[in-house]
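Novice: sharing a model prediction with you, sequence too.
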Amino acid sequence: MSLLPDSTSRHADTEAALLPALVERWSPRAYDPSAEVDASVIRTILEAARWAPSAANVQPWRFIVARRGTPEFTAVHDSLMGFNRAWADSAALLIVNIAEIVDTEGKPRPWARYDLGQAVAHLTVQAQHEGLHTHQMGGFEADALREGFSLGERFEPVSITAIGVLGDPEALPDALRERESAPRTRLPLEELVLNAPAAV
């Protein structure tokens, strides 16, 4: 009988004290296929995204929220490519993260993707705080989502977020099971901050 992973083993080994949700956040692929997310929790994580900062406060983010077992979920899942299809069907939710790349007058919104990224980060941290896990995906057919959800040219699907309750990694294919327990690593700050060590 397999056991769920010890979540503390996935905590970030940080060099400074961070918020618990940031330390505990990681991107699993094994989700509990029977777990559901309450509507009030979905609203809470979307509210976190709503209050993200954006250039000139234009808020150029939109979301498609697809619950497992709905036609919307099937449509989003069918757009996934590669290994993503092998595990994402167990997530409780698939959220399509969309940038409004031009305004209603056709003028470009040059910071829309950046702003969307901030909104998704807010959503991710709030979801972790709510006891959920998230996994961001870029491997999907954007045109299928454009057509399936009538997005038009103003809106660009940028990523998909799987959200759910941690599941059993033994249910994953071998290659993905190995990734689930692989050590977590990050580049040191000295490589990320271009004027280090003066700045940090």
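Specialist: Now that the structure is in, tell me what you want to look at.
Novice: contacts and neighbour counts: CA atoms only from here.
Specialist: OK.
Novice: the longest helix anywhere in the chain packs against which elements?
Specialist: Scanning the chain for the longest helix, with DSSP state H as the assignment, gives helix 112-129. Using 3 or more Cα pairs under 8 Å, 6 or more residues apart in numbering; DSSP states H and E as the contact criterion, the elements in contact with helix 112-129 are helix 20-24, helix 39-50, strand 61-67, strand 93-100, strand 133-137.
Novice: tell me the angle the longest one makes with helix 112-129.
Specialist: This points to helix 39-50. Relative orientation of helix 39-50 with respect to helix 112-129: 140 degrees, computed using axes from the mean of the first three to the mean of the last three Cα atoms, to 10 degrees.
Novice: next up, a structure to set beside the first:
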Amino acid sequence: MYSTEEQPIKLADTDYPIHKLLQKRWSPRAFSEKAIDSKLLNQLFEAARWAPSSYNEQPWRFIIARKEDQEAYEKLASVMNEFNQSWAMDAPVLVLALTKTTFDLDGRDNPHAEHDLGQAIAHLTFEATRHNLYVHQMAGILPQRARELYEISEDYKPMTMFAIGYKDDPESLNDKLKKQETSPRIRKDLDEIIYDGKWDQ
């Protein structure tokens, strides 16, 4: 097994030069159980706190569970689907991300809340990457179970979960996940996502 410091880095093979943190950011499934220092964890959420948002509403909320608090951790883990439970429960920290669906300003629906939550998690992710921590975001959650377990009101929407931790040896995964973990990273070409002054879809 590798130590957390010896893990090979799976850099993005970019067509144009980008910042090393962006190149290094990746979503592994092989996580070490090594605990994350509380001050460092707070640093990640401080980065999220300073993300931009519509009207500076900051409509993101996070429920955090650390593995050392087994009861809280297992409660939050039960909000993930079975597939995500099969690998994410090695990570030392799990997080449920929610949006506040209305503006504090005037009570109107906030149609930008999900976009703003994404920006906050991106800020957190890049701060994590700076400290050799990795973040894997998960869409596979059970929102209604989250509502029931945590008594979440209709003003808030459970959106996604993510695991935070240090990378571990892919050998810790089953064969299918190990193959995904070690396969090359790919992205659409720029000309598939950029439309220069026109729209032809």
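Specialist: Good, I have the coordinates. Bear in mind that the values here come from a model prediction, so they are computed numbers and not experimental data.
Novice: tell me which of the helices and strands packed on helix 112-129 of the first structure sits most buried.
Specialist: Mean neighbour count, computed with mean count of other Cα atoms under 10 Å, is highest for strand 93-100 among those, reaching a mean of 24.
Novice: quick one: average offset of that one versus the second structure, please.
Specialist: Strand 93-100 of the first structure: mean distance to aligned residues in the second structure after superposition is 0.7 Å, counting by mean Cα distance after the TM-score superposition for the first structure.
Novice: over in the second structure, find the residue span the longest helix of the first structure aligns onto.
Specialist: Correspondence between helix 112-129 of the first structure and the second structure is established over residues 113-130, with TM-score structural alignment as the criterion.
Novice: how close does the longest helix of the first structure sit to the second structure?
Specialist: Between helix 112-129 of the first structure and the corresponding residues of the second structure, superposition yields a mean separation of 0.5 Å, by mean Cα distance after the TM-score superposition for the first structure.
Novice: show me which strand runs longest in the first structure.
Specialist: For the first structure, the strand reaching the highest residue count under DSSP state E is reported as strand 155-164.
Novice: can you pull out the residues in contact with that one?
Specialist: 31-32, 35-37, 88, 91-102, 113, 127, 132-138, 142, 145-146 (Cα atoms under 8 Å, 6 or more residues apart in numbering).
Novice: how about stretch 73-86 of the second structure?
Specialist: Contact partners of stretch 73-86 of the second structure, identified using Cα under 8 Å, 6+ apart, comprise 65-67, 89, 93-96, 138, 140-143, 145-146, 149, 161.
Novice: one more time with 6 Å
Specialist: When contacts are defined by Cα atoms under 6 Å, 6 or more residues apart in numbering, stretch 73-86 of the second structure is touched by residues 65-67, 140-142, 146.
Novice: related to what we said a few turns ago, same list (the helices and strands packed on helix 112-129 of the first structure) but as CSV, adding distance to F83 of the first structure.
Specialist: Supplementary listing: those in CSV, determined by distance: least, Cα to Cα, whole Å:
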stretch, distance to F83 of the first structure
helix 20-24, 24
helix 39-50, 26
strand 61-67, 19
strand 93-100, 15
strand 133-137, 10
